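> Need the 3D shape of this:
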Amino acid sequence: MQLDHVTLVTHDLEGTCRFFRDIVGLDDGPRPLFRVDGHWLYANGRPVIHLVDATGPARLSGGSSALVAPRIDHVAFRVAPGVEWRALVERLAAHRVPYQLTEVPASAEVQLFVALAPGVVVEFVTSLPVGAAA
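As a prediction, the model looks like this:
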């Protein structure tokens, strides 16, 4: 099994698209003509992020009138260590995107978290030599 794609519903469709295109490095590509605006963002020729314009409050199925909908806490991307990781960090700095860097305890991995919007967090993770700075 492998992750196919993640769908993010956002009120800032273009800003979210720019983040994934200009900073993360995904390609904005072909998308079927759905009834709601959106973007499909590609990595290695596959659409991995589906962005959907938030056109109204989400409702649970089954006739519930509650304005609550499931959400994804965060999406994680594994980034190759070294050049690819440093390039990501440099793009974040160049665009003044704040992030939180965390070392995974008892491992040689580093996580970088970006709060893209309320309720939407993007994680980037890489393997680093023990004791190496991110």
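
> rest of the way, CA atoms for contacts and neighbours
Noted.

> Buried residues, the helix of greatest length in the chain. List them.
Ranked by residue count under DSSP state H, the longest helix found in the chain is helix 83-94. Using 16 or more other Cα atoms under 10 Å as the test for burial, helix 83-94 gives 85, 88-89, 92.

> Also stretch 3-12?
The neighbour-count check on stretch 3-12 (16+ other Cα under 10 Å) flags 8-10 as buried.

> In a markdown table: these, plus distance to residue 44.
Formatted as a markdown table, the buried residues of stretch 3-12 follow (distance: Cα to Cα, whole Å):
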| residue | distance to residue 44 |
| --- | --- |
| 8 | 20 |
| 9 | 23 |
| 10 | 24 |
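
> Could you also give me the structure for this second sequence? I'd like to compare it with the first:
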Amino acid sequence: MKLDHATIVTKDLEHARRILCGIVGLSDGPRPSFQVAGYWLYADGRPVIHLVEATLPALEVKACPRIDHIALRVDDAEEWTALIDRLRSNNVPYTLAEVPLADEIQLFVPLAPGVVLEFVTQANSFASTIVN
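Model prediction:
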């Protein structure tokens, strides 16, 4: 079994799309015609993030919070460094944390109210990125 996709319901579709496409590196792709606005964002030819516009009636019938965070693993050193560079050059706030027992680094980016993107990688390969 593997994760197919995550859905993020947000009032600011364009902000989420800019972060996920322009900074993270996902690409906007084909999406079926639904009654609510949104985007399907692709990685490796698959739609992995579904963005859906929050509407008041939909929010009233759904339990909150609906999602806390989505974690994406980055195992390539160049990809990790490029991600950090894009975050910095676009003034996107983020925080870093070490996970000593797992020897990993976590990078957290707030995306929408109540939704955070987490990027995780092995600490031994990327120790120089700990300094924010």
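
> Can you pull the TM-score for these?
TM-score for the superposed pair, counting by TM-score structural alignment, normalised by the length of the second structure: 0.90. Supporting figures: 128 aligned residues with a Cα RMSD of 1.7 Å.

> that older thread, onto which residues of the second structure does the longest helix of the first structure map?
Aligned using TM-score structural alignment, helix 83-94 of the first structure spans residues 78-89 in the second structure.

> on that earlier part again, for the longest helix of the first structure, which helices and strands make contact with it?
In terms of contacts (3 or more Cα pairs under 8 Å, 6 or more residues apart in numbering; DSSP states H and E), helix 83-94 of the first structure is packed against no helix or strand at all.

> Mean distance of that helix to its aligned residues in the second structure, please.
With mean Cα distance after the TM-score superposition for the first structure, helix 83-94 of the first structure departs from the second structure by a mean of 0.3 Å once superposed.

> which element follows that helix toward the C-terminus?
Next along the chain after helix 83-94 of the first structure, taking DSSP states H and E as the criterion, comes strand 100-103.

> Which neighbouring elements make contact with that following strand?
Where contact means 3+ Cα pairs under 8 Å, 6+ apart, strand 100-103 of the first structure is packed against strand 109-117.

> what's the strand it packs on aligned against in the second structure?
Mapped onto the second structure using TM-score structural alignment, strand 109-117 of the first structure spans residues 104-112.
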